[in-house]
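Enquirer: Quick one, fold the following:
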Amino acid sequence: MTKYQDIARQLRRQLLSGQIPLHAALPSDNQIMKRFQVSRATARHAIDVLVREGLVVRRKGSGTYPVAGVGMSFGKRLLRKERIPVFVPMEYPVRRVGHSFYGDLLSQLIVMANENGLHLQPVSVVPPFSQDDFALIEKARLAVVFGDIFLKVPLVWWRKHRLLMLDAAIPPGYDAPAVSVSPDHRKAGYTAVKILLERGAQHLAFIGEPHPNYQLRFAGFCEALAHYGKELNPQWCFMDRGEAMRVIVDHVDAIDAVCCASDTMAVHLLQECLAHGIRVPDDLGVVSIDGTPLCQITRPSLCAVAIDRGMFARKAIEAVSLLLAMRDETCAKHIEVPFEFWEGESLPAHFPES
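Expert: Sure, this is the predicted structure:
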């Protein structure tokens, strides 16, 4: 074995054992020359071996760095030594599994991560972040972020890290490896309207909130109405669920069906209908978007455009591997999560002609 091959072997062992962290540069040519008492050419030959093997990449002007994730096993071996922080809005803690889309998704994500040898550390946060939150971000080499939390934190805090965005787009100008995993919320809203119109509904209402994803679902709602030549009635479109419940129960005879931007809104509507003697689906049809376990335990059970959280979690775990394998600092990728329609009892097979 030549000298440069021996040096490459020692560096390879340090990489695969995690002795050289993913975020740390390898020894420079000068450091290798001094440590092993070799020429600059020998030092460069040793690094060239690791580059050809795909274990490291040279970054112009900043040194040579590990390529994390040469095969998922390499990434796992390094990540087993630490927990990956998962920043979740405080309103979606783990204990609320089944009561929110994020809560249910987070539960499945943790289970699937454990099965794949990864360890996630959920962190419930309310921006602005505390010093402890910043310290955790500072230490992390890979951060998982739910929703639009990053909008409430200076972007410079995230730029050091490989970033996995769940249910949110990658922020413009982000200059480190990033992957977003999310459903097409606009398409989900469009699909809900398409199903209602195909069943003969004519007069539709929408209940949402100012959250960006709900706004996208509302945009899909409006787009579908326009595509099918139906007029949007602004007085039946609500971004305040309290107002929506009051108006809808008072004007139920003028509305065929309601599209709810989330399961919790749909459940609230079912409760209001029950309290006011409104029969679902005989007097009013209800369709939801999310498809959490809530849909199956309500009476009547909810029809829903359901986002597959199991698939979401699987794609998120795959994205961890993808992030670790990314070499280009400006590389960004989006992974779309599919959805399907769940047939429940809250819609009739066909709406009567009005």
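Enquirer: C-alpha only now, for contacts and for neighbours.
Expert: Will do.
Enquirer: Flag every buried residue along the helix or strand that contains residue 289.
Expert: Remark: residue 289 resides in strand 285-290, with elements defined by DSSP states H and E. Within strand 285-290, the residues that qualify as buried are 285-290, counting by 16 or more other Cα atoms under 10 Å.
Enquirer: structure for this one too, so we can compare:
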Amino acid sequence: MLSEHEVIEATTPSGGSEADFARTKYERIGEHLKRQIREGQLPPGTALPSEQQLASLFDSARSTVRQAMGLLEQEGLVSRVQGKGTFVHDQARQRLSCGLDILALVIPEVLSGFYPSLQHSFEESASYSQNQMLVCCTRNNVDKQGNVILQLIDNQVGGVAIVPASTPPTPGYQIRQLQKAGIPVVLCHRAVEGITAPLLGLPFREIGRLAGDALVEQGHRRCAFFAPHRTKTTDLYLDGFQSALADVGCELDDHHSYFGAAGVIDMQELDAEIAGTLQRMLDQPGRPTAIFTSFDSMAERIYLHLTKMGLRMPEDISLIGVGDQVRHSVLQQQIASVTVNETQLGYRAAELLNQMRSGELAIETTLTEVMPVEVYQGTTLGTCDH
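Expert: Model (predicted):
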């Protein structure tokens, strides 16, 4: 809880007069204890060591410790109980967060895919708890995400829900910077290696399996797979999809897979490649009778290109994507998809952030909730009769 190494770092002044030394020391002791409260290392109700014990631990005079404790008591962070000791106040973390009323949502994209519903529900939930909301778009770029995180720390936001960038995978130190600053983090969709934080995850392998099962049940045996880029997430989609094909003695032909460039999130940038790949696949003997794509925005592009080629769905070819339960556009309403309730995810993310801010939940917790998924039939999923 109060390690000797941390205490030395917390109480060693950088220089100055004797008066500055005394002032710096009690302020540093107070700030060190505040940080431990904020980060959940001193949970609500925790009994603090006695003044004598703290003086020994911090190598300080009891009067210096008494000043620090008096400061914490004035701020409502600790309460003294006669004959029993000093305890962390039940509302200490919440009081430390007073004024930090901004909750941030960090996402790869704002206008397509899962993200409009996630953004709307997170904003609505934040407003219920009287928090302002800030949306940061990373374009799935790790470097841009790192800059965003530094700005959020500098602005002392109250909490961050983040869909981590995936190409390359988000490094743990980016998220750890937020946690070290006492800022709660909720990971959405996927975990970050080396980070302990609440996770609202997607069952990527199950999603691929459901898409494969839906096509196999309709008699499809020659299928294609499209993804915006290749990541660990994509490989899980692919693994689940291939397992469904393997159950009926089929496999995915290498020539029937397409992966866009790493880091690309805008489907318009991949449009020409998608069209060319589709044309090559469909011109080959034994062409695919169905396509699974891991992102609804890509499914929309594929739908439009297939239509331009004169193909009817589902009569000539079936199509299934992955996306949000809320089908925002007329085109999305046509496309079959394995869907996630992103509205529920957004509400839950904001709820977890506020639980961590109030001290009800530790900042570093292993809580994991996997979001449920289901198949939306649309009009692009049909029987294979050729």
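Enquirer: if we can go back for a sec, superpose on structure 2 and give me the mean offset of the helix or strand following the strand holding residue 289 of structure 1.
Expert: Next along the chain after strand 285-290 of structure 1, taking DSSP H and E as the criterion, comes helix 294-297. Superposed on structure 2, helix 294-297 of structure 1 shows a mean distance of 4.6 Å to its aligned residues (mean Cα distance after the TM-score superposition for structure 1).
Enquirer: what range in structure 2 does the helix or strand following helix 294-297 of structure 1 sit on?
Expert: Next in sequence after helix 294-297 of structure 1, counting helices and strands by DSSP H and E, comes strand 303-307. Here strand 303-307 of structure 1 aligns to structure 2 at residues 336-340, judged by TM-score structural alignment.
Enquirer: Pull the residues that contact the matching stretch.
Expert: Stretch 336-340 of structure 2 is contacted from outside by 202, 207, 210-211, 296, 319-325, 371-381, using Cα atoms under 8 Å, 6 or more residues apart in numbering.
Enquirer: Do you have the helices of structure 2 handy? List them.
Expert: Assigned by DSSP state H, the helices in structure 2 fall at 4-11, 18-38, 51-58, 62-74, 92-96, 115-128, 142-154, 172-180, 204-217, 232-246, 271-283, 296-308, 330-334, 342-357.
Enquirer: now for the ones you listed, which one comes closest to residue 225 of structure 2?
Expert: helix 232-246 (7.8 Å; Cα to Cα).
Enquirer: What is that closest one packed up against?
Expert: Applying 3 or more Cα pairs under 8 Å, 6 or more residues apart in numbering; DSSP states H and E, one finds that helix 232-246 of structure 2 contacts helix 204-217.
Enquirer: before we move on, the earlier item: could you save the buried residues of strand 285-290 of structure 1 as TSV and add columns showing distance to residue 35 of structure 1?
Expert: Shown next, in TSV, are the buried residues of strand 285-290 of structure 1 (distance: Cα to Cα, whole Å):
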residue	distance to residue 35 of structure 1
285	75
286	71
287	68
288	64
289	61
290	58
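Enquirer: which one of the residues you listed is nearest residue 243 of structure 1?
Expert: Of all the buried residues of strand 285-290 of structure 1, the one sitting nearest residue 243 of structure 1 is residue 286; the distance, using Cα to Cα, is 17.0 Å.
Enquirer: what do we get in structure 2 for that closest one?
Expert: Per TM-score structural alignment, residue 286 of structure 1 is aligned with residue 319.
Enquirer: pretty sure its match contacts residue 290?
Expert: Yes: judged on Cα atoms under 8 Å, residue 319 of structure 2 makes contact with residue 290 at a distance of 5.7 Å.
Enquirer: what's the distance between stretch 19-26 of structure 2 and the middle of its chain?
Expert: 41 Å (Cα atoms, centre = their mean, to the nearest Å).
Enquirer: nearest spatial neighbour of the corresponding residue of structure 1 for residue 132 of structure 2, skipping sequence neighbours?
Expert: Per TM-score structural alignment, the equivalent position to residue 132 of structure 2 in structure 1 is residue 119. The spatial neighbour of residue 119 of structure 1 that comes closest, neighbours along the chain excluded (Cα to Cα, 6 or more residues apart in numbering), is residue 83 at 5.0 Å.
Enquirer: Just give me the match in structure 2 for the one you found.
Expert: Residue pairing (TM-score structural alignment): residue 83 of structure 1 is matched to residue 102 of structure 2.
Enquirer: how near is that match to residue 223 of structure 2?
Expert: Look at residue 102 of structure 2 and residue 223 of structure 2: by Cα to Cα, to the nearest Å, they are 46 Å apart.
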